[in-house]
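> Sequence and predicted structure are below.
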Amino acid sequence: MKKIWIGTAILLLSVAVFMAMIARQCWPDYAFEQWTDLVEGEVEIVFDDMAVPHIYADSESDAMYALGYVHASERLWQMDLLRRAGAGELSALLGADMVENDTYLRTLGMRESAIRTATEFEASAPEHIQWSMKGYLDGINAFIAEDRRPLEYRLVGSDPRPFTVQDVFCSTGYMAYSFAVHLKTEPILDWMKYQLGAPYWKDLAVDQTGFTRIPTANEAAISEVSDISGLSSRVHALDALRPVPQWLGSNAWVISPDRTASGHVVFCNDAHMAYASPSVWYEAHIVTPEVEYYGNHLAGLPFPAIGHTRDHAWGITMFVNDDIDFYRETIEGDRYLHGGEWLPLEIVEETIEVAGGHPVTFVVRKTHHGPLIEEGLSMWWTYTQHPENRLHEAFYGFSRSSGIDEFQRHAAMMHAPGVNLMYGDARGNIGWWACAKLPVRPDHVDTKTFIDGTDPANEVMGWHSFEMNPQLVNPDRGFVYSANNAPEPVSDSIRYPGHYYSGNTRAAGIFNALSEPKNDWTVKKSQQVQLDDRSLVYKSNAEAMVALARIGGVDATELENWDGSHGVRDIEPTIYYRWMYRTICGAMLDEFQRAAPDGSAVEKFESWHKTIVSENTFPRLLANIDSPWWDDVNTEGIETAADVVAAAWVAAREDLAETLGEDPAQWRYGRLHTVTHRHAMTDVPLLGDWLDVGPMELPAAKDALNKYEFKLKEAVNYEVFSGPSMRIGMDFADVAGSESILPTGQSGNVFSPFYSNQTPLYHSGQFRKQRMDREDIEAHETSRSAIRPV
């Protein structure tokens, strides 16, 4: 026994010594001094109490070099994963398990687009923008050259390769892909439309005003083509790449001076993205003789997507415009049918490098619409089809604009992904622009499902001008807002179909709050709106369900007086969500089982249940007790809405009793509604627990303004996977006092004290300053670094 104890002690000591050596090699350095020929003048970097770098330089390119260096020192692993995802090169780092993902990502064409647009950028982008991007990339590569590899590279036995302009565009491509809810939605919607039929289809929330379906020549044959609804499942599986940001919502509003207590513009933004460790944004404050801004940077991108200067601020939400079309193609060998003619498919051979294995070669086949992502199905995507990609010129311009007119000119450069761009400035201007290149489609084309690719009459006809995009500047009501809702039809702009817009719950909450007749808005009052955890829609749903259950002979007393609040100690939301899930299953799963007797019904149902359309359909279903969805097709009788809802109540309580115990008083919401900010290595035993941040109990609702997203599923848990990626609030009366918060911290280095130091503040609804005044920065300084020319 003594020998066992001694052996165990030696083993533990060896592990401790090894980890100490690794920690020493990977420990972050916030007080470095560097000499290099890549800067022309001295650069000073002051790190504040949140490890935000305040970079002071004599030139913009020197400042960008410093930004690239410190960004890489904190987020290199995240940067690498993002560019590899956009290029379909994850296997070269993570091995054979990623080959299927890489094949899919490479097929979409983001890498090919990056090669083309990087070449165009280097040939035609303004020289000063190219120099700024070069400075940023030089900084990243200088850190890589020092061989201070983050822990993750040591664990996988790999070295990062230098970054290029092409990598920046690969990262941008994956960002655009993460907006593409169509890939998750249209395949399963198409299957539902043609396998379940019109009586069921008409009750789904897929309406588009002014759009009708005109049958095509081969409509009768559509139900005979191969089932490709599994594409939705593949896309959902790819979402598990947690270090790669998934854009999943957002709130923003800007209030004009005559509605605020200070008499200046108040600006708020919380962009909703998938949670991960590290979190999405890296904050940095840049000061040169020409420019000063405080920016939120995505991994590997040189210019901030969100930020502010002392003169103006900008933020974003998802536009959720329809920028992807799927075409059913008639394929014969290596040719396809279009306009009565057989045309040759474009054939491209791709090779995927695999860590620890042999390269994998495969072929991508394309029609003029785009790549075949499944046999007989091509994908047309604005991001790859539009002839120009000037996104980084736009991002650069946002922080350098001299006023609202110049800012709008930069906004017009954005082609994809589609965003709602929010703006406010010190002069009292406020604005909102829906930014994207919007394709002109024939009136008869219904893009909710797949389009006949053989008919030339179904082709995209061109592009709307930016002036036709939904937009609003300095409205009389005194505010602009966005929450991924369908854009308002304003001025001469078009009502552009997005058919996956979020329900209007959050948008209505913002609009109603800001429409109150008061002129004393402050950042603090806006933050209270940001943190609102009530759901008025779920309250309304619960009222309808309680009434139906009563007709069905069940008293759902716990939810009779629910006000829609979602506190961690509340019992009502625990019951509501399980009841909602059981109701949806009771109403719809039987139809899926009948239409998919091959055993794929549950997979298809779960894919459907993860869509925005599913979320938006449930209130409509409750309001339509005559819908055919309520009847169980597996029985001889006719079930009613009351029957299904009452049975779902009983089933939901049984589920909760089995999971949380028999006493309903113990069914606290926080026991099921938790979040863990997961690292890419979360599945590695012990290591994942160390690198993850959490779990933590959370309040708030799926559709509240303080939106924590989770998916209802067979397992009885409400584990959150996305939410606000930051919460920004600022008043132009005190720009240097603007506030924000990140879900974890500035650093992606687990050995850093700034890896998760903001998590307790974030999840308790607190904020911290975004410092801009030198005196304030130095008063909260934690360390200082310098980069000097040789």
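Yep, it's here. Residues are numbered from 1 along each chain as shown.
> make it CA atoms for all contacts and neighbour counts henceforth
OK.
> my guess is residue 203 is in a helix, correct?
No. Judged by DSSP: H, G, I helix; E, B strand; the rest coil, residue 203 forms no part of a helix; its state is coil.
> What segments of the stretch 601-750 of the chain are helices?
Assigned by DSSP state H, counting those that start in this stretch, the helices in the stretch 601-750 of the chain fall at 601-609, 612-623, 641-660, 669-672, 687-691.
> Tell me which of those sits nearest to residue 429.
helix 612-623 (33.3 Å; CA to CA).
> Now do the buried residues in that closest one.
Buried positions in helix 612-623, judged by neighbour count with 16 or more other CA atoms under 10 Å: 612, 613, 614, 615, 616, 618, 619, 621, 622.
> next one: stretch 439-446
Those would be 439, 441, 445, 446, for stretch 439-446 by 16+ other CA under 10 Å.
> Other residues contacting stretch 773-790?
When contacts are defined by CA atoms under 8 Å, 6 or more residues apart in numbering, stretch 773-790 is touched by residues 30-49, 51, 66, 736, 771.
> Let me know whether residue 730 touches residue 739 as I believe.
Yes. Using CA atoms under 8 Å, residue 730 is in contact with residue 739, at 6.2 Å.
> okay, these two: which has more neighbours?
Between residue 730 and residue 739, counted using other CA atoms under 10 Å, residue 730 has the larger neighbour count: 27 against 21.
> before we go on, here's another structure to hold up against the first:
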Amino acid sequence: MAGSRTRFRRWSLIVLSAAACLALAAAGTGFWSVQRAFPDVEGAVDLPALEGTATVHRDAYGIPQIYADTSEDLFRAQGFVDAQDRFWQMHFNRLTTAGRLSEVFGAEQVETDAYLRTMGWRRVAAQEYALLRPETRAYLDAYAEGVNAYLDRREGGERGLEFTALKALNPDHEVAEWTAVDSLAWLKAMAWDLRGNMQHETERAALLASGIGRDRIEELYPPYPEQEHRPIVEGGVSGGAFHADRDAGAADGDAAPPPRRAAGVLADVGAGLEALPPMLGPESPGLGSNSWVVSGEYTASGRPLLANDPHLGAQMPSVWHQTGLHCTEVTEQCPFDVTGFGFAGLPGVVIGHNADIAWGFTNLGPDVADLYLERIEGQAAVVDGEREPLTTREETVKVAGGEDVTFTVRSTRHGPLLSDAEAAANLRGIGASPPVDSGGDSARKAAEAPGDGYGVALSWTALEPGTTADSIFLLNAADDFASFREAARSFEVPAQNLVYADTDGDIGYQAPGSIPVRGKGDGRWPAPGWDSDYDWRGFIDFDELPVVRNPDRGYIVTANQAAAGSGYEHMLTGDWAYGYRSQRIDTLLAEATRKGGLTTADMAAIQMDNENSGARAVVPHLLRVGAEGAAARGQDLLADWDFQQDADSPAAAFYNAAYSHLLDLTFDELGRDHALDVGSRSWLVVDRLLEEPGSPWWKGGEAEGRDAVLSEALRRAAGELTRRLGDDPAEWRWGELHTLTATHPSLGSSGIAPLEWAFNGTPVEASGGDSTVNATGWEHTEGYAVTTVPSMRMTVDMADLDAARWVDLTGASGHAFHAHHEDQTALWARGETVPMPFTRDAVRERSENVLTLRPAG
């Protein structure tokens, strides 16, 4: 993880000139340089791309609601408005997905570009375009026309303050026209960050190679606690379950390490993958999301309620862009009347509601990506004793201030050889522990394979062209559960949990996505590519994926827990989130439905629940061991703690410090690179270990034995907080440690103060924590600062769509110093929301600015 955080901190001296330009602008002497990039929000603008007039209403938060007579004009207008607000974000994202960061940031980005070119995200996106419905292609093309209409009107720094820096970094860089493929490529970025358990796959292999036995590794990845934490759906196909035999196809006993050269190749690839910059903001092992729907039987309005808050990286601007898209008259030719959250650069609304239905997403998290250790002989891969020729293509990475890098991408039957990307970047021997193979007899096959040429190939569902873009527009126009499911059928990657509610009173859930059916193995360890028994056999049929409609208990909760229970015939994954968030939401909803009369305010209150459910198993043990001084006073705090991690809680501050030190002391042999996270996985692991005082994990470290480790964790926590927060434990505050700074992905971690001041968000204190319902994740090896967040929050009452509420992490604008750059952040931190108007009268009532977009002439 460290690589992704430091990637943009290594700069050449030329950046200093960019910093000087920005410092002048931010100081006020360059106010014109800043303001000239702000969007036009009043009056009229001529756009040659339009066929008719479009109108853009913006409310007090700058959130656009767009009206047009045709679908194509609606998306042309959306493209123009997205570019007005967020073009640097769009441009940086397309440079990333195309593997072109080196063109701007120089040689330090060659490794990233080599990996992304090897996977070929943009190539796959280009292939997808031809597979899409004609209507979808027309919408994507119209959106691109709107973006390009914006580019035709502005140049250089008029498009954003970042382009002033870009001019200093690389004066020869040219901004190309936007295309439909640029939009489709962003779906690959979304799929990459939500791809499932690949990090666990490489990590397990690395730990095995480091000498930790397989049995002990399995203790770090326990089975999902189905009896304690309810799956999403239960019983039958409309509530199936996942098959929990995680060792299918594997032999008993510890897996043997592969040959040294094979382990080295796997090590390089594992480190290279971890160094890739996350697409949806900083990553965290606790990354997840919440959504739920409640039947009208339990609501004040008599109609369903829906709540959603996806958990993604904390970045500036936010991943999301709030938008309303309205055909002036809804017809078969112009079927859109929808409001919600989308991605700048992609037409349509990803999460939201129309006049008939509402829907929300959380990550399903199935295992859709496998690494294959390949036996390479020359330009062929060995499979079942036969040589299969590799397919090849040439890629050239242009490097600002340096020479172009040309390399060959080779692929096996399983996918592109990521090990070739490492060779292309000339970054061998990064120093990670060598990962291993597939957990069983395949490990011994690796050791016995003839010769010494090895590579690592990636099989990933997103590397095959698909039709997810179709699904977005079908969802936007769906009007009942049948059309909702038909739209979900096309949502191939990333596989998601979709929750549903409609104005007729129905609620539902559907798990869509392309999910592989494996031969041997379970996808938890890198597999032997030379044995075709480990190949994928196809994909689970959509009609066999978990689905439920109007369950008897009257509500559905999805929070990345197991999709279903242990009777389902298909293997989805063995690496779920462990269900603490989902069970807490379930508990709160069960209590609320017994009372009835639920409102959107009640849903918002649940979204802000800060209970650390994992602490319930740990605190009794912390209270019974010996402690002195500040540590003993810290124990007094824990004795009265309600387990809520509010920002002003002294007990939450002390507990999280103690827990962080507890993990360091207990799992010291894992090393920093593979440290256990502070969220749900460690909660379950530590819970089990606390009942096993003789476990080897309590031995051999700086403190010997369970109780000694607990006492030392308390002592270290008290010492740390005394140094940082003062001598009086009653004055310690969780929020003073647990702060959020939304960071600009490309310029916000440069180490250059003017750049960071100009582009990053203002720090705010945060409540919650990793794997709480209010999931403000943090990495304990880096401190307590927030890295992942509920990236937005939305609550919808199907009885009154104008009463829906929403909030974004930052604001509508991506422009530094703009009034709407971070005007929602303080609201977000306090758990507040703003009105989400839908009907035309409600939009007009809240409209602060109106912009008319006219066709030329």
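Ah, there it is. Treat the numbers as computed from the prediction; the structure is a model and nothing was measured.
> where does the TM-score land?
TM-score of the superposed chains, computed with TM-score structural alignment, normalised by the length of the first structure, equals 0.90; 754 aligned residues with a CA RMSD of 2.7 Å.
> thinking again about what came up before, dump the helices of the stretch 601-750 of the first structure to TSV, plus distance to residue 121 of the first structure.
Shown next, in TSV, are the helices of the stretch 601-750 of the first structure (distance: least, CA to CA, whole Å):
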stretch	distance to residue 121 of the first structure
helix 601-609	38
helix 612-623	36
helix 641-660	56
helix 669-672	48
helix 687-691	37
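> closest one to residue 199 of the first structure among those?
Across the helices of the stretch 601-750 of the first structure, the minimum distance to residue 199 of the first structure, taken as CA to CA, is reached by helix 612-623, at 12.8 Å.
> That closest one vs the second structure, mean deviation?
Averaged over the aligned pairs, helix 612-623 of the first structure sits 3.7 Å from the second structure after superposition, using mean CA distance after the TM-score superposition for the first structure.
> what's in contact with that helix?
With CA under 8 Å, 6+ apart, helix 612-623 of the first structure has contacts from 185, 203-206, 500-503, 541, 544-545, 584, 608-609, 627, 641.
> and if we set it to 6 Å?
Contact with helix 612-623 of the first structure is made by 204, 205, 503, as judged by CA atoms under 6 Å, 6 or more residues apart in numbering.
> Stretch 295-304 of the first structure now?
Stretch 295-304 of the first structure is contacted by residues 79, 136, 168, 281, 282, 283, 284, 306, 307, 395, 396 when judged by CA under 6 Å, 6+ apart.
> swap the cut-off to 8 Å and go again
Counting by CA under 8 Å, 6+ apart, residues outside stretch 295-304 of the first structure touching it are 64, 68, 71, 75, 78-80, 82-83, 132-133, 136, 167-168, 171-172, 280-285, 305-308, 392, 395-396, 399.
> okay, it sits on what stretch of the second structure?
Aligned using TM-score structural alignment, stretch 295-304 of the first structure spans residues 340-349 in the second structure.
> what range in the second structure matches stretch 734-746 of the first structure?
Taking TM-score structural alignment, stretch 734-746 of the first structure hits residues 800-812 over in the second structure.
> Now do the matching stretch: distance to the chain's middle.
Distance of stretch 800-812 of the second structure from the chain centroid (CA atoms, centre = their mean, to the nearest Å) equals 20 Å.
> what does stretch 369-383 of the first structure give?
With CA atoms, centre = their mean, you get 22 Å for stretch 369-383 of the first structure.
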